[in-house]
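Fold the following, please.
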Amino acid sequence: MESEEKYNVKVLEKTLNILKCFTSLKPEWTLSDLCKELKMNRTTIYRILTTLSAHDFITVSEKSGKYKLGSVFVVLGATVLSEMDLRKSAGYHLKKLSEISGETAHLCMYYNMTAVNIDIYDSPQENKIAPRIGKELSLHASSPGKIFLANFCDDDLEEYIQKGLAPSTQYTCTSPDEIKKMVKKIRQEKLAYDLRESTDDRSGISAPIFNYKNQVIAAIGAVGPYARFEKNLETIAKQVKNSAHSISKEMGYMGEF
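This next block holds a predicted model:
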C-alpha cells in the first residue's frame, strides 16, 4: 500500500512538472520537446498527456501534433482571477505592516494624475499620521505618487514635468533633472521616499504592487512623523517592500522584487 502511494505521488509530481511547462512564452509543446525539456521517458509523458487530454486539461492539435492547455484552465483561471481583489488581498498586509513598523499603512491607486488613498490602517502609536481615504497625493512629492510617476513611459514623464513641478513644501524636488534621476532609481529599487516633501512634518515610504500581467496597479506604503520615521528608515523600507511583494504574489505576479 505504501509503495503504491509513493508511486502515485511520483506520477503526480511528473504531471505537475509537465503542466508547468505550458507558459505564455511557450504555450505549445511537441511530445519530443517535452521529453528533452523534462528528461523524462517518452511513454510516461505520453500516458500522462493522454489522461490529461481525456479530462480537458490538455488539448492536442490534429494538424501540428502539439499539445496546449485545455478548456479546464480557462474556468480555473477565471476563478482565480475573480478572487484577486486588491483590497481583499491587501487588507491583511496593511494591518501587518502597521503593526511591525509602528506606523500608519496605506494603500493607494493612480487616478487622474494623482495617487489616491483607497485603504488605511492606522498606527498603534498615539503620535501618528492619520491620512484619510480619498485623499489625493502629488505624484512628484508623495511616496506613492512617485511609484506611479516611475511607471510613466518617458514621453508621459516628460509631459508631466513640462506642466510644472509645484512644490508642496520647501523640500519638494522641483528640478526636472533630479526628478528623472529619482524615477530611474525608483524603477531599479522598487521603493520611493517622501522625506517631508509632501507635508512638512511627515515622511513616507512606498513600493509598487504588480498584477499577473506585471503591471503596476497600486502602491502600499507606511507614513509617520518625520523625527521618528527617520530613525527607522531602512527597516521600514524593507517591511514596505516585503508587503508589496506579498500582495503582488497574491495578485498573480511571478517576477522578482
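
drop to CA atoms for contacts and neighbour counts, all remaining ones
Noted.

Next up, the contacts around residue 193.
142-143, 146, 203-206 (C-alpha atoms under 8 Å, 6 or more residues apart in numbering).

Identify the farthest-apart pair in these.
146 and 203 (13.3 Å; C-alpha to C-alpha).

Which one of the two is surrounded by more residues?
residue 146 (30 against 25; other C-alpha atoms under 10 Å).

was I right about that one contacting residue 183?
Yes - using C-alpha atoms under 8 Å as the test, residue 146 is close enough to residue 183 to be in contact (7.4 Å).

for stretch 195-205, how far is the first residue from the last?
9 Å (C-alpha to C-alpha, to the nearest Å).

Buried residues in that stretch, which are they?
Across stretch 195-205, burial judged by 16 or more other C-alpha atoms under 10 Å covers 195-199, 202-205.

which among the contacts of residue 193 gets closest to residue 59?
Once C-alpha to C-alpha is applied, the member of those that ends up nearest residue 59 is residue 206, at 43.7 Å.

Number of residues surrounding the nearest residue in space to that closest one that is not next to it in sequence?
Leaving aside its sequence neighbours, residue 206 sits nearest to residue 221 (C-alpha to C-alpha, 6 or more residues apart in numbering; 3.9 Å). When counting by other C-alpha under 10 Å, one arrives at 31 neighbours for residue 221.

this one next, for a side-by-side:
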Amino acid sequence: MEKNEKQDHLLSSVTNALRILRSFSMEQPELRVSDLAVSLGLSKSTVSRLLATLAHEDFVVKSPETNRFRLGLSVLALSGAATSNLEIHREAQHILFELVKELGETAHICVLEGMDTLYLHKVECKHPVRILTHYGKRNPAYCTSSGKVLLAYQSKEFIEKMLENGLKSVTKYTTTNPDEFRENLKTIREQGFAYSKNELLEGVVSIAAPVRDYSGKVVAAITVVGPAERIQPYKIRPYAKKIISASLEISDRLGFWR
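The predicted structure is shown next:
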C-alpha cells in the first residue's frame, strides 16, 4: 500500500509539472507563482517546488525583472520538430541555405541557454567537418564563436557570474584568463562578430554574428564552422562580412529597425 501511495504521489507531481508547462501560452508567456497556484488549484508551496525543479532542468526560466516565469529552451531541445514553429528558425532557414551555398561551410543558428550555446538549426555543407552539433546540442558558450557573440551582449553582472565559476580548458587553446576574456568580448562588440579557432575542438574554426529582434536585443547568433585548413586567416574578415549581412537580414525579418 505504501509503495502504491508513493507511486501515486510521484505521478501526481509529474502531472502537475506538465500542467504548469501547459499553462504558458502566447497570450500569457509569463506567469507568477500565485497565478499558477490559483489556475491549477495547487498550493503556492507546491507550485514553487515544481517550478524550482523545472528551472533546474531549464524547462522554465525566472525573469529577474518581473519575478515571473516563462518557458525555457529545454522545451525546444526535446525535439527538432519543435523548432519548426520558432520564428527565428523559420526566418533563418532560407538565409542559412544561401550562406552555406556561398561559403561552402556548415552554418548554424544558436541561442544562449544558461552558460551554454544551444543549436536550434543546422545546414550542412557538402564536405562537413565532424564537430558533434545537432538540434538541441549544447556547448560551453565561452569557447565557441556563437557563444561569445551572445555573451558579448549580456549584462556585466551575467559575465562576472560566469567568470566566478571559472573558464575551464576544453583544449589547450581555450581562453581561460578572465581579463583576456573580457577584452575579447569588448572586441566582439566593436567589430560585430566573433572568431574562434581550436578553442572547442582543435583544427576547427568558427565565425559568428549576432541576430537581433524587433527591440534590438541580441536573441541568437549565426555561426559558420569549418576546418582550419579551409578557413584560412585571410578568409576570416570576408566571411565575417557575409555572415554579418546574413544576420542583419534575419534581424530585419524579426522586425529589427537598424
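
After superposition, what is the TM-score?
Aligned and superposed, the two chains score 0.64 in TM-score terms (TM-score structural alignment, normalised by the length of the first structure); 173 aligned residues with a C-alpha RMSD of 1.7 Å.

Give me the helices and strands touching the longest helix seen in the second structure, please.
In the second structure, taking DSSP state H as the definition, the longest helix is helix 2-23. Applying 3 or more C-alpha pairs under 8 Å, 6 or more residues apart in numbering; DSSP states H and E, one finds that helix 2-23 of the second structure makes contact with helix 33-40, helix 44-56.

please redo it, this time with the cut-off set to 10 Å
Judged by 3 or more C-alpha pairs under 10 Å, 6 or more residues apart in numbering; DSSP states H and E, helix 2-23 of the second structure is in contact with helix 33-40, helix 44-56, strand 69-71.

re earlier: please enumerate the shared neighbours of residue 146 and residue 183 of the first structure.
Overlap of the contact sets of residue 146 of the first structure and residue 183 (by C-alpha atoms under 10 Å, 6 or more residues apart in numbering) consists of 140, 152, 192.

Among those residues, which ones are in helices?
Among these, no member falls in helices (DSSP H).

Can you find the partner of residue 51 of the second structure in the first structure?
Mapped onto the first structure by TM-score structural alignment, residue 51 of the second structure lines up with nothing.

Show me the helices in the stretch 151-258 of the second structure, by range?
156-164, 178-191, 236-253 (DSSP state H, counting those that start in this stretch).

One more: the stretch 1-150 of the first structure?
For the stretch 1-150 of the first structure, the helices defined by DSSP H, counting those that start in this stretch cover 2-19, 31-38, 42-54, 72-83, 86-101, 143-149.

Just tell me what residue 182 of the second structure corresponds to in the first structure.
Counting by TM-score structural alignment, residue 182 of the second structure corresponds to residue 180 in the first structure.

ok, now which ones touch its match?
Shown in contact with residue 180 of the first structure (C-alpha under 10 Å, 6+ apart): 149-150, 154, 157-158, 161, 186.

Please say which position in the second structure the residue nearest to residue 206 of the first structure maps to.
Checking TM-score structural alignment: residue 221 of the first structure goes with residue 223.

now that match: how far from residue 52 of the second structure?
The spacing between residue 223 of the second structure and residue 52 of the second structure, counted by C-alpha to C-alpha, is 32 Å.

And residue 69 of the second structure, by the same measure?
10 Å.

Between those two, which contacts overlap?
With C-alpha under 10 Å, 6+ apart, residue 69 of the second structure and residue 52 have common neighbours 60-62.

Make JSON lines from those residues and add distance to residue 169 of the second structure and neighbour count to it.
Converted to JSON lines, these look like this (distance: C-alpha to C-alpha, whole Å; neighbours: other C-alpha atoms under 10 Å):
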{"residue": "60", "distance to residue 169 of the second structure": "29", "neighbour count": "22"}
{"residue": "61", "distance to residue 169 of the second structure": "28", "neighbour count": "22"}
{"residue": "62", "distance to residue 169 of the second structure": "30", "neighbour count": "19"}
